[in-house]
Structures are given as structure tokens and as C-alpha cells.
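Participant: Okay, sequence plus prediction incoming.
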Amino acid sequence: MKNIVLLGCTGSIGTSTLEVIDGNPDLFSIFLLSAKTNYNKLMKQCKKFNPKYVYLEDKTSASVLKEFCLKEKITVEVILEEEKYFELISSSPVDIVVAGIVGVAGLKPVYHAINNGKRLLLANKESYVSAGEYLNSLASEKGASIFPIDSEHSAIHQCIASSSEMHGDVSEIILTGSGGPFLNTSLKKFNKITPEEAIAHPVWNMGKKISVDSATLMNKGLELIEAKWLFDMEDDCIDLVIHPEGMVHSLVEFRDKSIIAQLSVPDMKIPIAYGLGFPSRIHSGAKKLVLTDIASLTFLKPNFEKFPCLNLAKETLKLGGTAPSLLNAANEEAVHAFLENRIAFNEIPEIISYVMNKIPVGAVKDLDSVLEADKIARSTARKRMKLKNGIIA
């Protein structure tokens, strides 16, 4: 029986993870659930999964949850202190940490999991984009194992694992992306795109932030950077193709020029089950992919002019250092502003580009240098957006 810490338990990754765990009750138990504010959903999860500990970032929500658990006689300890939360992630009873938190907010808990040699199931790509080089070195030192559970990087892991020499046989990894909801939308209409349109993804059901990233293709850009660190690949050995059907989740080309691809229905429970069960395959609860139901599989070159976030990410990949942290922070701020109707959709890459040109790239010496770059980038992005809206910053 493996003890699980689930970070971001009320989001889409967290919900899917609990579905997989529910389908394998003899294999896993919940040690800690964490969320930001959604105590209503967490109440139901506590009743069903009986975790030992729960952490809510919002203290008012935590107090409401604590009263509920006392009233319902649910034997769970509600944690109020962040320090205690990090101690529990690091503690010896924990076997697996699932990082489903969105944004750079996931960086500190990811650090604590890696620093204590845990098996980390990583859906929080922003932490590895911002601090991948540093976290890789730390994982090697502490003996932590990292399993990406976004569909693309999980697919790559599965393809590479099919080779006896693992990374030594790989010549190129090929990420796929659906192209998002605006693949066939004219660039002239991008300034009129609404948040409601941007979060309506054609293949995946995801949170708002990652849905907007998928619409700008920044999600693919972040995945390019993440892939470099997860799979120790040179920049020119990572490629991207647009695959609207969303059935081929990524491909790996080996040195003999054969290509292995991973296919399945688009369901996050599959990569989650792979990470939880590795090296065994466990029940995922996903639907079967019926090959005869697929009319065709399409692969297209990405349009870098139409989706400039891709170019920004590729440039960042070459710069290294704190550049990925600057990119990620500026993107988070711009997406947040767009979702609040404070900037237009086509202004997202403009804000990111401004921040990248404004702030010098530094070296990543430790976690603090990453967080400092993140802080400066956010401040710069906010000031820029205030000026664009005619407000004196």
C-alpha cells in the first residue's frame, strides 16, 4: 500500500488522480490532500477517501473545513501552517507526491518532494520550466524519481522506456499539440477573442489558465522547455507537430530512424495511472481507443507567426538561466489579466516579449534566484499592463 500526497486535489488533475486511486483501492491510501480555497469539494473528498491530513491555503476555508470534519466525525487533521504542510510532504511515510497545482505556486512543494527523494508525479510544468536545471541536479543528488503526468511528456517517457538503452538510443523527441481552439481562426480576429472562447478547448477539459495557454500555444512552448530538463535533450533534438485529433500524445525517434508513438483516448487518468503504477500497468478507468473509429491522423507544422508564444519559448530555451522563469511569470500575469478582460488575447505575447526584453537574464544558483526572477517579472508585467490601460503605474 503506497501513501499518496495529492497537491491540488480539487482541480482537474487532482480529481482524475482520485478517480484512479478509487479504482485501485488495494494499492494506494491518501496521506495528505491539499487545495487552495475549494472546501466544498474537499469536504466530499474527505468523506470518501479519509485522508490523514488536509491542507487548505486559505485560512478561512480551512476553518470551515475543520468545523465540518468535527461535525461529521471525520478523523482528519486540518493543517493551518505552511511549514507543517512542507514537513508532511517531506515525511518518511510518504511514498508518492502528485503535483497537480497550477502555476509557480507549485514550486516550493515540488522542491520539498524532490529534496526528500520522493517519487514525484509532475503535472505542474511551471515549476520545471522555471527551475528545471536546478531541480534536475537536486533530484540526482537526493535520489528522487520524476514521472511527468501531462499526456505529452508521459507519452515520451513511455516511448523511451521501450528502449533497452533508454536515452542513449534517442535521436529526437516529438511533442504533439491539438493546435487549440483557434487553429483555423484568422489572425485578424485574435484581438476579438473572449476568455469564454479561449477556455473552450476542442480536445481536453482543463482549468482556465492551462486552457488559455493551449489557445496561445504557450502550453506547447512550456512543454518544449520542460522536455529539455525531463529528458536531458539538446534544444535542436526537440520538435513539435500539430495533431488536431489528439490521439497521438507524442513520439520518439530513435537513432535507427524508427519512430515509436503513444496513442490513447485523451484522458488524463492514463498518464496518472502510468506514473502511479510504474513499472507495472494498473487500471486507469479510461475508455478504450478503437482504432477503426479514427477516420484519419493529421500532422501539421506549427504556425510561429500566428502563435508567437512558441517563438518566445524557443528563444527562452536557448537563453537558459532565469529566462524560463521570466517567461513563465510574465505569461501567468498576462493570462490572468486576459481572463479578467484587462488585456486582449493578442496582447498576451506582447506583454511576455516586453518583460523578456526588459529584464536581464541571470544564473540559476538556487531556488531563491528563481523566485526573485519570478517576482521581478510579475512586477514588470503588471506595470506594463497598467500603462497600456492608461493607468500610471
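Facilitator: Sure, I can see it. Numbering: from 1, shown residues only.

Participant: make it CA atoms for all contacts and neighbour counts henceforth
Facilitator: OK.

Participant: any idea how far the residue nearest to F28 when sequence neighbours are not counted is from Q45?
Facilitator: Residue nearest to F28 in three dimensions, not counting chain neighbours: K2, with 4.7 Å by CA to CA, 6 or more residues apart in numbering. Per CA to CA, to the nearest Å, K2 is found 18 Å from Q45.

Participant: quick revisit: ok, the residue nearest to F28 to I89 distance?
Facilitator: For K2, the distance to I89 - CA to CA - is 14 Å.

Participant: Looking at those two, which one has more neighbours?
Facilitator: Comparing K2 with I89 by other CA atoms under 10 Å, the one with more neighbours is I89, at 27 against 15.

Participant: contacting residues for the more buried one?
Facilitator: By CA atoms under 8 Å, 6 or more residues apart in numbering, the contact set of I89 is 5, 32, 97, 109, 112-113.

Participant: who wins for most neighbours among those?
Facilitator: A113 leads those on contacts (other CA under 10 Å) with 30 neighbours.

Participant: before we move on, back to that, quick check: the farthest pair among the contacts of I89?
Facilitator: With distances taken as CA to CA, the most widely separated pair in the contacts of I89 is L32 and H112, at 14.2 Å.

Participant: take the one below as the second:
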Amino acid sequence: MRSISILGSTGSIGRSTLEVVEHLGDFRIVAMAAGRNMQTFAEQIARFRPELVACDDSACLEVLKQELDRLGSPLPNVELNSEGLVAVATHPDVETVVSATVGAVGFVPTLRAIEAGKRIALANKETLVMAGELMTAAAAKSGAEILPVDSEHNAIHQCLRGERPKEVRRLILTASGGPFRTKTKEEMANATREEALNHPNWSMGEKITIDSATLMNKGLEVIEAKWLFGFDADQISVIVHPQSVIHSMVEMIDGSIIAQLGVTDMKHPIQYALTYPDRMQNCLEPLDLAGLRTLTFEEPDLDRFPCLGLAYDALTRGGTMPAVLNAANEVAVRAFLDGKIRLDTIAELNRAVMAEHDPVDASSLNSVLSADEWARERAIIKIEKQAAAN
């Protein structure tokens, strides 16, 4: 019986992870952390009976107690706030940590889990975007294994099994193109919140869905791929593949291309990360190859989707610049979701904050957190100035 903890159990990845665990039947949920969705969290606790749980604050805890009482389920040991996340991530009985929180909140807990030598099933891409150098150095020191849950990086991981890095020419990340793949710049600029959240292929949380609409999600994945697989920016390409059947590819130096295909369901990469290096029967219907009529590919349009170009720029400049881009983008996405800015303002804001930053070395926790805090403050100030001007 293998033991796991989940950071972000009530989110889409967390819920899918629990479905996979139930299907496999060979895993024990030792610890779980959630944000503020206490009704769902209580139901999960009652079902999986973890030893330790964590939530945002004392107000959430009171709601959680009420919900568990309603369900007739006992309250496990509880930790709060960021300390709670770290406690869940570093529980001594846990072998694998599923890092599925959204945004920078998962950064420190995931780092502490890596330092503790845990296997990390990583769905929180911001962790490596913010501090890839710090994370990979910690993993090398502790022996921790980082396995990607993002469908694209998970596909790359599968394609690279048994291959020698020196024989790889480039990694090719596929992108669906999101809801605005065929829209003009003007249509995108005036897009509503509902339109931006209407992803054609994937069901995801709000933040990652907006990132997909701007292609920032793919930009963050480019940065993440560098640290996961050790390839430079000029060896990592993005291709738009609207059908989302091919999840990513690897091109070898002899011109051969290895691709990983599958159904568009996150339970597949989650199970792969949990059971690696073994493969096990999953609960999904297999891909219907005969039912595939067309597989098409397009170059990404950096004029309509400038966030992708900004990510390449941040990766090339290095140091704390990726952390700054990530922080500014989180603030901008939240502002868009709250109706404070237009969709095209996200890229403008990211570019403006990056332009003010002189990157420093990102090999220490303090430098990364300082850059993150600075970028958030600058982004908020710019949003407030824009609102005042309007």
C-alpha cells in the first residue's frame, strides 16, 4: 500500500487524483490540503480518512468542523495556512506528494517536500517556473524524483523513456490554441470572462483556463520543460494542435519524431506519475484511432498571443525573471477574472512589469520570494493606476 498526500485536493487535479486512487486501490491518502471549498473537502475527508488535513484559516476550519459533523465523520489532525501546506507535503509517512495547488502558494510546500526526498507528482507548474534552479538542485541533493502531471510534460517524459538526451534535437509541446485560436486581436481584446473560460477541449480551473486562452500556459510550460528535462529554450518548440490528441512530441537528431497520443483526460497523466515506472490498467476508454478524422498543426501566432513570447524572453534572461513574469501574470489573470482589465491587458501588464525588473540569481529562496513579492506589488499598482485613469 503506497501512501500519498495531495496539495489542492478540491481542485480539478486533486479530484481526479482521488478518482485514480479509488480505481487503483493500492494507495492510502495520508494527508490532504485544500483552500476554501470546505464542503467538498469534508466529503473527501469522510471518504478517504486522512491522518492530517490543512486549510486556509480558522474560519475555514470552523466550516469544516460543521460539514464533518453533518456527515458524521471525525475531524483529523488539522494545520492551517502555509504551515499546514508544508505539514501535508512533508508528512513522515508520505511517499508521494501530488502538488496540485494553483499558483505560487504551492512553491514553498513543494520545495520542502523535495528537500525531504519525497516523490513529487507535479501539477503546479509555477513551482518550476519560479525557481527551477532551486528546485532541481534540491532534488539532486535529496534524491527526490519529480514526475510531471501536466499532460504535455507527462507526454514528453513518456517519449523520452529509454532515449539518450544527446540524441534529442528538440522537445515539441502541443497547444490546443484555446478558445481564441481563430479570433482576431480585436475580438480577443473585447472577450468576456465567460468566453475566455470556454475552453474547447479541457475542463480546468479558472486560472489555468485563462492562461490557456492567452497561451501563457504554454509559455510557462516552456520554462518548466527546461528544468524538467534539461534542454535550452532554443530546443523547446510549441506547435498548435487543435484536436489535443497528441499531447507532445520529441524530435530526434535523425529526424524521427516520437509522439504520445491519448484521450483528453488528466486521469491518464496522474496515474502515470503515481505508478511510474509501472503501467497499470486505467479507468478510461482507450483512444479511438479509427474515429480520428484529422490531426492538424499550426505555428503559434505571437502577435495575437504575445504572452508566449514573453515566456521565452523570461527564460532566456533567466535568474528571477521567470518568477517575476509568473507573479505579474497571476495578478493580471485575477484582475481579468474580477472584471478590472481586458484580456489583452494581461500581456501588456506582464511586459511592463518585466521591463522594470533587473533579474538576479534565483538559486536562493529569499531571492525568488522577494522577486515574486516585488512583481505582485508592481502589477497591482499598475492596475490601480489604469483604473484611476479610466
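Facilitator: Thanks, I have the structure now. Owing to the predicted nature of the structure, the values given are computational and were not obtained by experimental measurement.

Participant: Aligned counterpart of L302 of the second structure in the first structure, please.
Facilitator: Using TM-score structural alignment, the equivalent of L302 of the second structure in the first structure is F304.

Participant: what sits against that match?
Facilitator: 310-311.

Participant: which SS state does it fall under?
Facilitator: Under DSSP: H, G, I helix; E, B strand; the rest coil, F304 of the first structure falls in the coil class.

Participant: Starting from whatever helix or strand A131 of the second structure lives in, tell me the next helix or strand along the chain.
Facilitator: Assigned by DSSP states H and E, A131 of the second structure belongs to helix 126-142. Following helix 126-142 of the second structure in sequence order, the next helix or strand is strand 146-148 (DSSP H and E).

Participant: give me the stretch of the second structure that stretch 188-207 of the first structure matches.
Facilitator: Going by TM-score structural alignment: stretch 188-207 of the first structure matches residues 186-205.

Participant: Buried ones in the lengthiest helix in the second structure, by neighbour count?
Facilitator: For the second structure, the helix with the greatest residue count under DSSP state H is helix 365-389. For helix 365-389 of the second structure, the neighbour count (16 or more other CA atoms under 10 Å) marks 367-369, 371-372, 374-376, 378-380, 382-383 as buried.

Participant: Could you dump these into a markdown table with distance to G230 of the second structure added?
Facilitator: Shown next, in a markdown table, are the buried residues of helix 365-389 of the second structure (distance: CA to CA, whole Å):
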| residue | distance to G230 of the second structure |
| --- | --- |
| S367 | 22 |
| V368 | 20 |
| L369 | 23 |
| A371 | 24 |
| D372 | 24 |
| W374 | 28 |
| A375 | 27 |
| R376 | 28 |
| R378 | 31 |
| A379 | 31 |
| I380 | 34 |
| K382 | 35 |
| I383 | 36 |
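
Participant: Let me know the closest of the contacts of I89 of the first structure to E333 of the first structure.
Facilitator: Nearest to E333 of the first structure among those: P109, at 21.0 Å, using CA to CA.

Participant: Would you enumerate the residues in contact with the closest one?
Facilitator: Contacts of P109 of the first structure by CA under 8 Å, 6+ apart are 86, 89, 99.

Participant: which SS state does the closest residue to A225 of the second structure other than its chain neighbours fall under?
Facilitator: Leaving aside its sequence neighbours, A225 of the second structure sits nearest to H153 (CA to CA, 6+ apart; 6.8 Å). Of the three states, H153 of the second structure takes helix under three-state DSSP.

Participant: any idea how far H153 of the second structure is from I246 of the second structure?
Facilitator: Where I246 of the second structure is concerned, H153 of the second structure sits at a distance of 12 Å (CA to CA).

Participant: More neighbours: which of these two?
Facilitator: More crowded of H153 of the second structure and I246, by other CA under 10 Å: H153, with 29 against 22.

Participant: Can you name the residues that contact that one?
Facilitator: Here H153 of the second structure is in contact with 173, 221, 225, 248 (criterion: CA under 8 Å, 6+ apart).

Participant: For the equivalent of the first one over in the first structure, give me its contacts.
Facilitator: Aligned counterpart of L173 of the second structure in the first structure: L175 (TM-score structural alignment). Contacts for L175 of the first structure (CA under 8 Å, 6+ apart) come out as 152-153, 220, 224, 238-241, 249-251.

Participant: and L175 of the first structure, helix, strand or coil?
Facilitator: L175 of the first structure ends up strand, using three-state DSSP.

Participant: ditto for the one 4 residues further on
Facilitator: Assigned by three-state DSSP, the conformation of G179 of the first structure is coil.

Participant: Any figure for the gap between it and E245 of the first structure?
Facilitator: Distance from G179 of the first structure to E245 of the first structure, by CA to CA: 10 Å.

Participant: what about those two, which has more around it?
Facilitator: Set side by side, G179 of the first structure and E245 show more neighbours around G179, with 26 against 20, by other CA under 10 Å.

Participant: pretty sure the more buried one contacts P244?
Facilitator: Yes. With contacts counted by CA atoms under 8 Å, G179 of the first structure reaches P244, the gap being 6.2 Å.

Participant: if we can go back for a sec, just the angle between the longest helix of the second structure and helix 126-142, please?
Facilitator: Going by axes from the mean of the first three to the mean of the last three CA atoms, to 10 degrees, helix 365-389 of the second structure is angled at 180 degrees with respect to helix 126-142.
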